[in-house]
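K.L.:
Can you look at this prediction? I've put the sequence above it.
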Amino acid sequence: MLDKTHNKLKLIYWSCVIIMLLAFVLDVLYTSKYTVPIENTGLERWGIIITLGGIFASLKLLHPRLKEMDKTNDETAIKKYFIKYLIRLSALLSISVFNLVCLNTTAIENFRYLAFISIFALFLCIPNKTSIENEITD
């Protein structure tokens, strides 16, 4: 069950990373050629706040930790870990999508950097089999 869950998490993770990298490259190519930059300092400011705060919240606060009552059965513990990991990954993906949409609509250079940072933050939560085992057995 643990190997199957780990393989599912790796498949979901790498497919999300590949899709986000492709979307980033295509969005950068599109905005550099077809979109005229629009000055919008308010959106830029909120984009920075949302990106940095969201990355911190996703990596620190949404780290998949299980409570003692969740660890009674290995199967339920693995399911709860799987769900918590997907919530963390979807939070990071939503931040990346937000930055890509803002980049596409405004073509402001800072959203390109913020999108790159948010996609790079995905590499900080690669599913690891030993961390899953440690979380379930502790």
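P.N.:
Thanks, I have the structure now.
K.L.:
From now on I want contacts and neighbour counts done on CA atoms only, so please keep to that.
P.N.:
OK.
K.L.:
burial of the closest residue to Leu21 other than its chain neighbours, as a residue count?
P.N.:
Using Cα to Cα, 6 or more residues apart in numbering and skipping the chain neighbours, the partner closest in space to Leu21 is Ile119 (7.3 Å). Look at Ile119: counted by other Cα atoms under 10 Å, it has 23 neighbours.
K.L.:
ok, the most centrally placed residue in the chain to Tyr13 distance?
P.N.:
Geometric centre of the chain, nearest residue: Leu92, 2.4 Å, by Cα atoms, centre = their mean. Note on Leu92: its distance to Tyr13, by Cα to Cα, to the nearest Å, is 11 Å.
K.L.:
try it against this one:
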Amino acid sequence: MTATQDVQAHFQSWGTGFDQLCVSFRAMLGTQGEWIAGPPPIPMTTGGDEAVGLLEGFRDSYDLATIDVDVLHLGESDGVVYSERIDHLVDSTGTRFISLPVAGIMRLDESGQIAYWRDYWDMREFLELPTA
């Protein structure tokens, strides 16, 4: 598979269940992949386990169960994958409680794992969400 196909499969797995979301993050980020999931105060994570810890925090705070991703644009150049997408965060009742427009940049290593990933989105609407 190409880097673009790997990233597309990663995004698709987010909507199948929280456990599969976590499996995909661990596989794609390995032990060294850096993920900057959004603007401060969201911390940078290193490796799949730290990323899953961040996702578990979102689950605990917002009842996050899955993320449905609408990929608007996906491109690749020299091992760098660029994405424009809408991330629909879904709670345990199946309700989409927020939809975030996101632009992302991922650099994949020679093994197909993410070495560096940065997501850009506006946090204002997210900060107004009530916590669970």
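P.N.:
On my side now, so go ahead. Predicted model only: the values in this text are computed from it and were never measured.
K.L.:
Now the TM-score, please.
P.N.:
Laid over one another, the chains give 0.24 as their TM-score (TM-score structural alignment, normalised by the length of structure 2), with 64 aligned residues with a Cα RMSD of 5.1 Å.
K.L.:
for the helix or strand hosting the residue nearest to the centre of structure 1, packing partners?
P.N.:
Counting by DSSP states H and E, the element that carries Leu92 of structure 1 is helix 74-106. Helices and strands touching helix 74-106 of structure 1, by 3 or more Cα pairs under 8 Å, 6 or more residues apart in numbering; DSSP states H and E, are helix 2-34, helix 41-56, helix 109-122, helix 129-137.
K.L.:
residues of the third one that come out buried?
P.N.:
Within helix 109-122 of structure 1, the residues scored as buried using 16 or more other Cα atoms under 10 Å are 110-112, 114-119, 121-122.
K.L.:
if we can go back for a sec, how close does the residue nearest to Leu21 of structure 1 get to Asn99 of structure 1?
P.N.:
Going from Ile119 of structure 1 to Asn99 of structure 1 by Cα to Cα gives 10 Å.
K.L.:
can you check Met20 of structure 1 too?
P.N.:
From Met20 of structure 1 to Asn99 of structure 1 the distance is 11 Å (Cα to Cα).
K.L.:
So these two - more neighbours on which side?
P.N.:
Asn99 (28 against 21).
K.L.:
doesn't Ile49 make contact with the more buried one?
P.N.:
No: Asn99 of structure 1 is beyond contact range of Ile49, at 11.5 Å (criterion: Cα atoms under 8 Å).
K.L.:
Now do the contacts for the residue nearest to Leu21 of structure 1.
P.N.:
17, 20-21, 92-93, 96 (Cα atoms under 8 Å, 6 or more residues apart in numbering).
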